[in-house]
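S.K.: Model the following, please.
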Amino acid sequence: MQPDTIVAAQTLDFSLLALFLRASVTVKLVMLLLIAASFWSWAIIIQKHFDLKRAKEEARDFDQAFWSGEPLDTVFEKLGPEPKGGAARIFAAGMTEWRRSHRTDGGLIAGAQSRIERAMNVAIGREGETLQKGLTYLATVGSISPFVGLFGTVWGIKGSFEEIATQQSTNLAVVAPGIAEALVATGLGLLAAIPAVIFYNKLNQDTDTTIGGYESFADEFALILSRQLDRNAA
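M.R.: I've put the predicted structure just below:
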């Protein structure tokens, strides 16, 4: 390597900020987009972590109240019109339909069992939508961020070749800055994608487990009400 090339390379600033400032407008936009996507992904990851943790705690507290041995009507009255926790809201939906299915003379309207189960399924669907909110974004970031970063890299390398053609020189001091700037875009794409994929899989599994717990409770509650309906019909 020629001495003047070494001196020119040593005078260049290869810090991330300098690489960003020297990049073309297109590459800068790609970098900013990936940085914003990464920050938003982490915001969703942290929020979903606390949401799932709270959902588990509320489900545990409700299980203790539900299986405490108190009459279901008493448990329902204690929960109030707007209970906290997914399992409690599913229970409230079932109990509300149970009470609506009683006629003024105390008898039950036909088809009460199916309506109660349908009401709880609707409540489970709502809870599932709430818990899954934001996971689609993580999946999208995890799948497309590497390609967005690759686009920035390709565009940056294109600029490097254009610089070579303009200056008619393959000097390392001419080529290296553009390639370094281009590779930063790929790095940012991976930086956004890897955590998004890892936490999407983890949060999606935890969400499925929580929803599965809601469905199991709904089945148990429907079984209890079915016994009550059979006793009333006997």
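
S.K.: Please make it C-alpha for all contacts and neighbour counts, starting now.
M.R.: Will do.

S.K.: Quick check: buried residues in stretch 96-104?
M.R.: Neighbour-count burial for stretch 96-104, with 16 or more other CA atoms under 10 Å as criterion, is recorded at 96-98, 101.

S.K.: Looking at those residues, which is nearest residue 108?
M.R.: residue 101 (5.6 Å; CA to CA).

S.K.: my read: that closest one touches residue 112, true?
M.R.: Yes: counting by CA atoms under 8 Å, residue 112 is a contact partner of residue 101 at 5.8 Å.

S.K.: Give me the distance from the helix ranked longest in the chain to the chain's centre.
M.R.: Ordering each helix of the chain by length in residues (DSSP state H) puts helix 172-233 first. Helix 172-233 sits 5 Å away from the centroid of its parent chain (CA atoms, centre = their mean, to the nearest Å).

S.K.: Packing partners of it?
M.R.: Here helix 172-233 touches helix 3-11, helix 16-22, helix 25-66, helix 86-100, helix 112-132, helix 135-167, going by 3 or more CA pairs under 8 Å, 6 or more residues apart in numbering; DSSP states H and E.

S.K.: Need those helices in CSV (columns: distance to residue 233).
M.R.: Putting these into CSV (distance: least, CA to CA, whole Å) gives the following:
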stretch, distance to residue 233
helix 3-11, 90
helix 16-22, 75
helix 25-66, 25
helix 86-100, 15
helix 112-132, 12
helix 135-167, 46
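
S.K.: quick one more, to check against the first:
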Amino acid sequence: MVAHADIIVQSVMGGLVLASVLTWTVALAKTFELMGANRRAREGLGILAGALNLGEAARGLAGKPGAAAALARTAAAELATSDGAQREAVQERVGWRLERIVANAGRRLSRGTGLLASIGSVAPFVGLFGTVWGIMNSFIGISRAQTTNLAIVAPGIAEALLATGIGLVAAIPAVILYNAFARAITAHKALLSDSVAETMRLLSRDLDHPNRAQLRMVAE
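M.R.: Sure, this is the predicted structure:
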């Protein structure tokens, strides 16, 4: 059916097959990316939860990739440069910076998921266009043959309906995967929020320490 379809219908089918390949490629890459990010976030959360102060947390996460390590380093650096600053001011500045780290981590993980959303919403209509075009050609063939014999009409209609089928095959997985990744990214950001809470706890402990200057030297 594909070989005998109109060139427009063939182009539609080819584009939908390419969209399906892209969907599964993005899904595979994003799955591994999320698995690695969650593993690093859980490891970082464990180190933050077990640390006694920001300096210890920063040393434990030194050289490690991931957002949790960036949270500890950022908070320790801000504490080290806030000589004589008021407690509320330090916490506010650290909170702003940690919020941006979590937001940037979410944006990085969201890259590529927009393609899944586009394929899921557009592919059925592209397939429908191929179907409409194929059926139109079938009616033109009927007028030229001057007959309504089903043997003449059926092949063209079947080719046209195949385009809709391929469109659904491309769209349905894309929508399911997009929703799954959206939930996974939300769960990852919640995990990072736990790391933020642990970082702020360590910052509060350091700010309460009677010798903040010594802690700043350790953080540095």
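
S.K.: what TM-score do we get after superposing?
M.R.: The TM-score (TM-score structural alignment, normalised by the length of the second structure) is 0.88; 211 aligned residues with a CA RMSD of 2.1 Å.

S.K.: most tightly surrounded among the helices and strands packed on helix 172-233 of the first structure?
M.R.: Of all those, helix 86-100 carries the top mean neighbour count, a mean of 21, counting by mean count of other CA atoms under 10 Å.

S.K.: Contact partners for residue 95 of the second structure?
M.R.: Neighbouring residues of residue 95 of the second structure by CA atoms under 8 Å, 6 or more residues apart in numbering: residue 200.

S.K.: how near is the aligned residue in the first structure for it to residue 60 of the first structure?
M.R.: Under the alignment (TM-score structural alignment), residue 95 of the second structure maps onto residue 117 of the first structure. Distance of residue 117 of the first structure to residue 60 of the first structure, computed by CA to CA, to the nearest Å: 22 Å.

S.K.: same question, residue 120 of the first structure
M.R.: 19 Å.

S.K.: same question, residue 165 of the first structure
M.R.: Here residue 165 of the first structure is placed at a distance of 68 Å from residue 60 of the first structure (CA to CA).

S.K.: Disregarding flanking residues, what is the spatial nearest neighbour of the residue nearest the centre of the second structure?
M.R.: By CA atoms, centre = their mean, the second structure has its centre lying nearest to residue 110, at 2.7 Å. Spatial nearest neighbour of residue 110 of the second structure, excluding adjacent residues (CA to CA, 6 or more residues apart in numbering): residue 185 at 7.3 Å.

S.K.: Now check the one you found against the first structure: what is it aligned to?
M.R.: By TM-score structural alignment, residue 185 of the second structure lines up with residue 207 in the first structure.

S.K.: how many neighbours does its match have?
M.R.: Neighbours of residue 207 of the first structure under the rule other CA atoms under 10 Å: 21.

S.K.: That one contacts residue 131, doesn't it?
M.R.: Yes: using CA under 8 Å, residue 207 of the first structure is in contact with residue 131, at 6.3 Å.

S.K.: Now do the shared contacts for the two.
M.R.: Common neighbours of residue 207 of the first structure and residue 131 (CA under 8 Å, 6+ apart) are residue 52.

S.K.: what residues are up against residue 168 of the second structure?
M.R.: Counting by CA under 8 Å, 6+ apart, residue 168 of the second structure touches 123-124, 127.

S.K.: Show me what it lines up with in the first structure.
M.R.: Residue 168 of the second structure maps onto residue 190 in the first structure, by TM-score structural alignment.

S.K.: Tell me the spacing between that match and residue 141 of the first structure.
M.R.: As judged by CA to CA, residue 190 of the first structure and residue 141 of the first structure stand 10 Å apart.

S.K.: and if you look at residue 132 of the first structure?
M.R.: Where residue 141 of the first structure is concerned, residue 132 of the first structure sits at a distance of 15 Å (CA to CA).

S.K.: again with residue 16 of the first structure
M.R.: For residue 16 of the first structure, the distance to residue 141 of the first structure (CA to CA) stands at 22 Å.
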